Structures are given as C-alpha cells and as structure tokens.
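# quick one: sequence plus predicted model below, questions after.
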Amino acid sequence: MTETEFRSADPFRARRERFLDAIGEGVAVLAAAPELIKSRDTDVRYRQNSDFYYLTGFLEPGAVAVLTPHDPEHRFTLFVRPRDPERETWTGARAGVEGAVERFGADQAYPIADLGEHLKGLIEPADALWYALSADGNEMDARMIRLVTGFRGTRHRTGKGPFDIRDPAAVLDRMRVIKEPGELERIREAAALSARGHLAVMRAGQAGVGEWELEALLDGMFRAAAPDSGTAYPSIVGSGANATVLHYVTNDRRIGEGELVLVDAGADAGFYCGDITRVFPASGRFSEAQRKIYDIVHAALDAGIAAARPGEPVSGIHEAARAVLVQGMIDLGLLEGTVEDAIDSEAFKRFFMHNTAHYLGLDVHDAGPYRERDGTPVPLQPGMVLTVEPGLYIPADADDVAEELRGIGIRLEDNVIITADGCEVITRGVPVAAEEVQAVCVEGRE
C-alpha cells in the first residue's frame, strides 16, 4: 500500500474521533517530536512522535495539535510552521496553515507562533488537560503547567479551567495495541522487508567479513526498498562472544572462523516496524555444541509461539518459552536441580535475563498495557502484534561451564499477529530451523 492509498482511507480522522469520545469533556494537547542535533549544526534525521503521527498523520516538526470535543469549530486544531520560501529552499517544502487544513483535515490551523494567543481559550472549557509530560521538563511542559496552575487562581470566579493534567497514554496505549487492517498490512510489509535483509546477511556473513559490513548491507536494503522505509532501530550484528551482549551495536569486529553470528535487525515500512533475530554459522554449518544450544532456543521459540493465542496473557508466552529454556540449561549442565527450583530461585537469569515478548507497531517496543492497574494480566486479543524472542547467553568467561559452550549467544525472534484462534507468524520469510539456516548459508558460500 502506498502512502497515498494509506491516507485515502483517512484512518487518522477515525482515530481522532475515538480518542475524542474517550476523553469526554477534556482537551488534549499533543506536541510534535523535537528536532535533534547530532553535532554543532548537523541535524539527526527527523522522526515524528508516534502518538502525534497516529492521531494526525502530520510529519513535520514544530507543530502542536489540540483536540477539543466541546468546540465543533476547533475539534482538531493544528499549529504549524508557516510557509517560508527562503527556509523551504534550505530544508524542503512545508504544509503550512493551508496544507494543515486541506491535506491533514484540521478544522482550524494557525502559525505555531500564535499558539500562546489561542491555547488558553481552547483549554479553558475543559475539565482536564490531556498532555504527556516529558522526562526532561521542556518548555512546552512548563507552558502547560503554567496554564493549569493559572486556572487555579481564577476558577472560583469563572467556573472554567481544567483541574489536572492527564496522560493521553491512558487512552492511546489501548487504542494503539489493537492494530487496524491498514496497520497490519504495513507491519507485514516491514516483516517481509526485514526477512529479506536477514537472508542477505546469512548469505554474506562469512569468516573475515566485518560486522559493520553486514550492518551496512541491512541498512542499505531497508532504506532502498521505498521512500518511506528504513531501519526500525540500530542493527545488532554480534559475532562470537559479542552475541552474548544483548544490545550490542558497536559492530566493529571481523567474524572469526567457526563462529556464530547473531543479527537482530528490523525494517521500518511507513512508520511500522519489523523486529527479527536470527543466528547463523559463519562456516555454513553449526558445530555440535552450537547446534545443541540452537535447538533448545528454537524449541523455546516454538513453545512461545504456541502460547500466543487470544485470551492468554502476554506473560504466558514468556513462561512457556522459559520452561523449555530452563530444562535445556539443566540438560546442558548449566543448572542443577529441577525446572521449578531454577525458576523459583531465578538461577536461570544468569543465562536468560530478559522477557520473551513485547508489542510491536509504530514503535519497536510499542504502546500497550501488559497488566491492569489491579495487576490483572491483559489478555491477548486479535489484532495485537508481538515479538517472541527467547535466548541463551553463555559468557566467554564462565569458567564453571564446559569450554565448548562458552561465548555462545543465541536469540531467535519472530513477529506474530494474534488471530481469532491463535497467531499468524509473519517473519518466516527467513528460515529459523537449523537445517534450513545452514542451507541458506551454504548457498551464499558456493
């Protein structure tokens, strides 16, 4: 689906209406993501805030959206950078005030410089202000706090003004966790593109090749696929013991003879993410010790996928995969005792220290609750998209472990869509079974 086709269904308007219904008599203010500087006057490539994009479709920085259920003429108001031919010569075309209305469906639009003039009046009739305070307390946060505290001094005379600030995530996280058909189509595209990248690095990842070269191959494939595609996150290419570092992104080592290569990489297709991890042998074939660990992790992956079905908690995916991994650790001699004992004591965390599933969508670790406020697990529902990613990581300096197992890190990750009767695995465009992985590697070395 092209960006034009995706927008033609106007999912953004439908989402705004659902959101407006949910906030009742409140007013929501959402700010675009800030522009970031890499060094001196060099910009980091801009990426819009996911919640802002989800409700507006607007891709430019320097914008604020105000959603007001009580005011039909300002139900959706955008404050944007105005058209500026001189600046646009340097940084590209802007939608401007007119484009905010014509192209993005705003009921009203104003230059961003006029925000202070209009914001108080838009917020004043509300009983609550829905605004996401940032972690660093920026100027927009200060403006919102001043407005709300200012009403405290006048409300007794006017009867107007919100009483508090509420986090839009309370509504948006639950909206975003169930994907619409158009979103699922984009996520499938991201998964397919991610799989093609993994196939390419399996074929290319021989001894002597630099981890950075495989990273460049992935990044190039993802970016070249479409004008709105790219990398969903920095690619992890860990050879040898580097695979035991969970978020290894240095990617500066050459692959050694007989080593495994762990690749955790995903494509972004029109704002939606893929997230795949595969491990392959640089030689084209797993050693006996490597294959033992690989098969355990593969069995855990299968168990986690089998647990991904409607009505079950996300934690059920983790528990199913963990049970297989812990039994495997005992079989390998990494742990002693029973599976139950190893889980109760958390002894397994020396070799498997992360959770097995997370939501996937506009963000790699996407929005959505895993538990209710009372601690009750949120059940899986059709339309949710998750990763399933068990792993085993044996440090190179684990002197109490058999030498042939040391320095091996294996994580296998697929993406699944929860369906009415189970789940759809959307990342098997790249194989995961050991024999099939070896076949791809051998093909690339012939």
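It's in.

# make it CA atoms for all contacts and neighbour counts henceforth
OK.

# which residues in the stretch 201-350 of the chain form strands?
229-231, 236-239, 260-265, 267-269, 272-273, 276-281 (DSSP state E, counting those that start in this stretch).

# correct me, but residue 67 touches residue 56?
No. Counting by CA atoms under 8 Å, residue 67 does not reach residue 56; the two are 10.4 Å apart.

# kindly present the strands of the stretch 201-350 of the chain as TSV, with separate columns for mean neighbour count and distance to residue 301.
TSV is the format used below for the strands of the stretch 201-350 of the chain (neighbours: other CA atoms under 10 Å; distance: least, CA to CA, whole Å):
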stretch	mean neighbour count	distance to residue 301
strand 229-231	23	24
strand 236-239	29	19
strand 260-265	28	15
strand 267-269	31	21
strand 272-273	26	20
strand 276-281	26	11
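
# ok, the closest residue to residue 164 other than its chain neighbours - how many residues close by?
The shortest distance from residue 164 to any non-neighbouring residue, by CA to CA, 6 or more residues apart in numbering, is to residue 128 (5.3 Å). Neighbour count of residue 128, defined by other CA atoms under 10 Å: 21.

# distance of residue 128 from residue 137?
20 Å (CA to CA, to the nearest Å).

# likewise for residue 27?
20 Å.

# and these two? Which one has more around it.
Set residue 27 next to residue 137 and count neighbours by other CA under 10 Å: residue 27 wins out with 27 against 9.

# who's in contact with that one?
Shown in contact with residue 27 (CA atoms under 8 Å, 6 or more residues apart in numbering): 66-69, 122-123, 126-130.

# can you do 10 Å?
With contacts defined as CA atoms under 10 Å, 6 or more residues apart in numbering, residue 27 is in contact with 20, 66-71, 75, 122-131, 162, 165-166.

# next one: residue 9
Here residue 9 is in contact with residue 182 (CA under 10 Å, 6+ apart).

# need the three-state assignment for the most centrally placed residue in the chain.
Geometric centre of the chain, nearest residue: residue 364, 1.2 Å, by CA atoms, centre = their mean. Three-state assignment for residue 364 (DSSP: H, G, I helix; E, B strand; the rest coil): coil.

# what separation do you get for it and residue 189?
15 Å.

# what's the span of stretch 325-343 from first residue to last?
End-to-end distance for stretch 325-343, by CA to CA: 11 Å.

# comparing residue 67 and residue 56, which shows the higher neighbour count?
Neighbour count, other CA under 10 Å: between residue 67 and residue 56, residue 67 has more, with 27 against 23.

# quick one, what contacts the residue nearest to residue 164?
By CA under 10 Å, 6+ apart, the residues touching residue 128 are 23-28, 148, 161-166.

# one more structure, for comparison:
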Amino acid sequence: MSVFDRADALAGWVNHFLLGLGVTQPKLDKVTGETGEAIDDLRNIAQLGYDEDEDQEELEMSLEEIIEYVRVAALAVPRHLYASAADGAGKSRNRLCTKNVNAMESVMSDISQQEYQRRRQALLAQMQPGSAALIFAAQEATRSADSEYPYRQSSDFWYFTGFNEPEAVLVLIKSDDTHNHSVLFNRVRDLTAEIWFGRRLGQDAAPEKLGVDRALAFSEINQQLYQLLNGLDVVYHAQGEYAYADEIVFAALDKLRKGSRQNLTAPATMTDWRPMVHEMRLFKSPEEIAVMRRAGEISALAHTRAMKKCRPGMFEYQLEGEIHHEFNRHGARYPSYNTIVGSGENGCILHYTENESEMRDGDLVLIDAGCEYKGYAGDITRTFPVNGKFTPAQREIYDIVLASLETSLRLFRPGTSIQEVTGEVVRIMIAGLVNLGILQGDVEQLIAENAHRPFFMHGLSHWLGLDVHDVGVYGQERSRVLEPGMVLTVEPGLYIAPDADVPEAYRGIGIRIEDDIVITETGNENLTASVVKKADDIEALMAAARQL
C-alpha cells in the first residue's frame, strides 16, 4: 500500500471514529480544553490529503507521526469525553496525554535487560560458528468461536526476551567466536489493531526495550529469514514445537536450496536448541529466585486465605475463587496451572480440577494451587479440615505425610538427589502405614515390594520455574545430583481410595502437603514456608478466623 493509500485509509478511519463517538456535532463543538483540541485535530486529519508530487520519504515520516497521534487520541478522547459527561461539571483530573504513552504491556518482566542479554550470550557461546538459533513465540489459542484464551508466551521465548506478544521470532546469529548479533521479528504498529486489541511494541522501540540489535516486521519474515540464514552451516530449531514455525523455517531452507544459481546456500545441519536451553533454565539466577520467592509468598497468602474462608456448605469453586482473588490482589493475574480444590473423596484424585462439589462437615479439602508471577510459577499444596478440626484418623494420616515433608526439607541439599530423598520418604510412609494397620508385614520387605505404590503413586519432586513442571534432565529414576540454583517442589502424599481394603476410618482420605525450595550452597531455602502446615497450627488459624 502506497503512502497516499495509507493516508486515505487513515482519514476514512478517523471520520468513522468521530461518527462512532455517539455524540452529536453541536455537543462535540462545545468540548473545550485538551479534549476539544484533540477532537479538532482529528477532524483535520479526517480531511487529510497529500499532493502526489511531494517527497514520499518525508510523507512517510509525517504519516507515522500522525498515526501515532491518532492512536493516542482515539484511546483518550472517549475516556475523557464520557468521564466529563458523567462528572457533570467536567472535573475529571485526568489529563489527555499524547506523550510518553508507550508503557508497553508487552514487556512485563521483573528480570533486567542485562540478564536477558547474558542468557542470549550464554546460548550463543554454546552454538557452533556459522549458525543461527530460531526461537519462536507461542501462538494465540482460540477458546471458542472468536474469543481467545488469555495469551501466554512460550517459556523458552520469554526466557530470552521477556516479550509477551505473539507473532514473534528471536534469531541469534553466530558468525564466528567473536561476532554475533540478534534479530527480532515482531508485529508492526497498527492503529486499528491497537485500538481494538492493545498496544504493540513495533520495530522502532524493540532494540531499546529488549536489547536486541535490530527488529524486523514479522509480516516480512518469508522475505527476510532466508537471507539471514544464507551461507550459515547450522540452524538450531525446535522442530515439532509449533507447526507454524516449522512451515516458516522449512520455507526459508527450501528457498535457499533452490537458489544456488543466485549464490544462495542452505545450512547443511539442523539441530535442536532445547537441550542447551533447558539445561540453562534448570539453574536459576538471583534475579529469578527473587521473582520465584515472590510467587511463593503470594501463593502462600492465597492458601492462608483459603483456610480462613473455608466453611462447610461452601462449594469447591467458591474456595477456588478466594484463592484466585488473593493472587490478583498481589499482582499475579493468573494461576500457574489449573487450581485443584478436592474435598472428601475428590482429594484422592491427583489432578482433580472440576471443583464442583459441596464441601461437607467432617471432610478434608486438598488444595493444590500456585500463582504465576512475572512468568514464574508457585506450586503449593495444603490439606485441611473443612470444619477446622481434624478427626483422629485424618490426623494420623496427615502426620505421616507431614513427617515425610519435614524429613525431605532437612535432607535436600547439594550432593543429594530426588531419588535418595524419596527412599527416606518411602520408609517413613511404609512404617507409618504399618503402624496404623493399613499395611501388614516387615517394613524392609514392604519397601522392597514397593508396597507404598497404591497409596503414594506419584513422584516426590519436580523442577519448578517458568513452567510448573519445569524443564531439565532428572537422570535415570531422578538420580541427578542436586546443585545450588535448582528449584524444585517437595510434595509427599497419601491417598486411601474409598474402596481400599483398609480400616474403614481411613477410607477416602487424600492428603498432600507441598512446598517449593531452592537448593543453596549449604542446604535449601523454603520459598513457601509462610503458610502453616502443622495440624495444630492449621486448626488454630481456622479457629481464629471463625472468631472474627
């Protein structure tokens, strides 16, 4: 589209915008102050015209400035116009601002730009000379018809950019051991799209905001990517992750392979960057740990709120609402996974997310919930009595699980492994179940037979980070030796099926207790210790809340 066609389209759009304000012309004429001036400006733009003899480059620059002004004014005028009408006396204190409006929702990370640059350099250092790594953003996901799920960026793309827009690709190019550069493909600024769907970063702001060397329009990727890859030996690409990404990459390579007469040369090798990147992500930096510490704190506040608010007769989804409300209150917009609120027998379903049952007096409720804060996950589980008081049988099972957790927290440190600590937890569980008559036999023999499996059927721990089940190699049977900077969950549980062949008092009891820890030089730091977990403390907290 030529600059003249764009100018005509802009003028037409502004004219429709003014008509769509729903305010009569005489009333518009009476609007004063900055809002009135902006309306006059928009009227002039609606009559915009250019002489085709004018310099097109200068016109292009002028038009971009006008588009930026229209974008801001079109967002601000309705707000101020209707705010003044509602105020009666036009006393709105907000000022129409047409400067410094690019506070980007698309750049929302608490991680510094310097850290993102260090990560990119760390990946480049592992790449072969004459190579490029292509890291694609996640796609938007349709919820139903023309509505989408809230956008969630690819964790790998976020790890290197902190950039929260779709239709984006980070290209890291390593020419040799001393020369490399970064290119971002992202969406162009678009007046209409931004009015309807929100601001875009665009190409001009990307280098400063994200620390990349340059930015190109995503709409031009089929014309640009093959040129960036031309003459390189290796392309690093996560084949199979996104179908749209594969199509783009294969099209670029195909163009290079067919362009030998134009001196085009395709990379001879394609390899996956995920093993390198996921090993990097396994070790959290001090900045990451600070963000995860906050994610743990917010998640803990939500669990404390749930304990205080819980009453017999509530529905599980109402308690879920209390949890999400607390997340939102503290700046965490979304849970890091589907929240589990399982009361009674539902607590024996490991990933129960229906959350539809009424919570009954005398039952336990198991809550597995964590917030996502600045991209990083919290993951806590607490189990407590709906009425605030454990039954003797519930407390007996609970104390076995709690002892398993407390032992784990003492044992996890550099040099140990998840496998090693799990062995100690299994011993505690089997001994406890034998003591209650749920299992019969010699403890050592029962350990050898994995007799705990019907009651503890999941792993003790998983990595935690940008994903709730974060990336990184565990080693065979989770034997990898732990090192400082690794973050993991600790989540022992016992689940007695409603039809289990055990003493009746224990049937239908499901209990899990989970904390998040970071391995330190001398042991571990519990990121979620601020929510109570001893049975007496839970009962005291819930009793105090009922007195208010």
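That came through, no problem. Keep in mind the model is a prediction, meaning the values are calculated, not measured.

# does residue 272 of the second structure touch residue 278 like I think?
No. Residue 272 of the second structure is beyond contact range of residue 278, at 11.0 Å (criterion: CA atoms under 10 Å).

# hang on, the earlier thing: got the strands of the stretch 201-350 of the first structure as JSON lines, with distance to residue 111 of the first structure columns?
Shown next, in JSON lines, are the strands of the stretch 201-350 of the first structure (distance: least, CA to CA, whole Å):
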{"stretch": "strand 229-231", "distance to residue 111 of the first structure": "30"}
{"stretch": "strand 236-239", "distance to residue 111 of the first structure": "41"}
{"stretch": "strand 260-265", "distance to residue 111 of the first structure": "39"}
{"stretch": "strand 267-269", "distance to residue 111 of the first structure": "31"}
{"stretch": "strand 272-273", "distance to residue 111 of the first structure": "29"}
{"stretch": "strand 276-281", "distance to residue 111 of the first structure": "42"}
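
# rewinding a little: aligned to the residue nearest to the centre of the first structure, what sits in the second structure?
When the second structure is aligned by TM-score structural alignment, residue 364 of the first structure is paired with residue 468.

# name the nearest residue to that match, ignoring sequence neighbours.
Using CA to CA, 6+ apart, the nearest residue to residue 468 of the second structure is residue 377, at 5.5 Å.

# quick one, what contacts the one you found?
Contacts of residue 377 of the second structure by CA under 10 Å, 6+ apart are 291-296, 299, 334-337, 370-371, 464-470, 516.

# count of neighbours near the aligned partner of residue 337 of the second structure in the first structure?
Mapped onto the first structure by TM-score structural alignment, residue 337 of the second structure lines up with residue 233. As a burial measure, residue 233 of the first structure scores 17 neighbours (other CA under 10 Å).

# wait, residue 233 of the first structure touches residue 271, no?
No. Applying CA under 10 Å as the test, residue 233 of the first structure and residue 271 come out as separate, 11.7 Å apart.

# which residues are in contact with both of the two?
Common neighbours of residue 233 of the first structure and residue 271 (CA under 10 Å, 6+ apart) are residue 363.

# which residues touch the closest residue to residue 56 of the second structure other than its chain neighbours?
Nearest non-adjacent residue to residue 56 of the second structure, counting by CA to CA, 6+ apart: residue 3, 7.0 Å away. Listed by CA under 10 Å, 6+ apart, the contact set of residue 3 of the second structure reads 9, 50, 52, 56-57, 59-61, 63-64.

# next: residue 17 of the first structure.
Residue 17 of the first structure makes contact with 55, 67, 69, 75-76 under the criterion CA under 10 Å, 6+ apart.

# now those residues as TSV including secondary structure?
Conversion of those to TSV gives the following (three-state DSSP):
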residue	secondary structure
55	helix
67	strand
69	coil
75	coil
76	strand
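
# of those residues, which is the nearest to residue 202 of the first structure?
Nearest to residue 202 of the first structure, judged by CA to CA, of those is residue 55 at 38.5 Å.

# what's the neighbour count on the closest one?
Residues near residue 55 of the first structure, counting by other CA under 10 Å: 22.

# surely it and residue 65 touch.
Yes. In this structure, residue 55 of the first structure is within contact of residue 65 by CA under 10 Å, at 9.1 Å.

# checking the contacts of residue 128 of the first structure against the second structure: which ones persist?
Retained in the second structure: 23-28, 161-166, out of these (criterion both residues aligned by TM-score structural alignment, their matches' CA atoms under 10 Å).

# of these, grab the buried ones for ChimeraX.
The following ChimeraX line selects those of those that are buried, judged by 16 or more other CA atoms under 10 Å:
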select :23,25,26,27,28,161,162,164,165,166
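
# take the kept ones among the contacts of residue 128 of the first structure and keep only those in strands.
27-28, 165-166 (DSSP state E).

# how about JSON lines for the residues you listed, with distance to residue 354 of the first structure added?
Listed next are those as JSON lines, based on distance: CA to CA, whole Å:
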{"residue": "27", "distance to residue 354 of the first structure": "38"}
{"residue": "28", "distance to residue 354 of the first structure": "35"}
{"residue": "165", "distance to residue 354 of the first structure": "34"}
{"residue": "166", "distance to residue 354 of the first structure": "31"}
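
# mind listing what's buried in the longest helix along the second structure?
When every helix of the second structure is counted residue by residue (DSSP state H), the longest turns out to be helix 56-87. For helix 56-87 of the second structure, the neighbour count (16+ other CA under 10 Å) marks 59-60, 63, 66-74, 76-77, 80-81, 83-84 as buried.

# do the same with stretch 181-197 of the second structure
181-189, 191.

# check stretch 540-548 of the second structure too.
Across stretch 540-548 of the second structure, burial judged by 16+ other CA under 10 Å covers 541-543.

# secondary structure and distance to residue 199 of the second structure for the residues you listed - can I get that in JSON lines?
Listed next are these as JSON lines, based on DSSP: H, G, I helix; E, B strand; the rest coil; distance: CA to CA, whole Å:
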{"residue": "541", "secondary structure": "helix", "distance to residue 199 of the second structure": "45"}
{"residue": "542", "secondary structure": "helix", "distance to residue 199 of the second structure": "45"}
{"residue": "543", "secondary structure": "helix", "distance to residue 199 of the second structure": "48"}
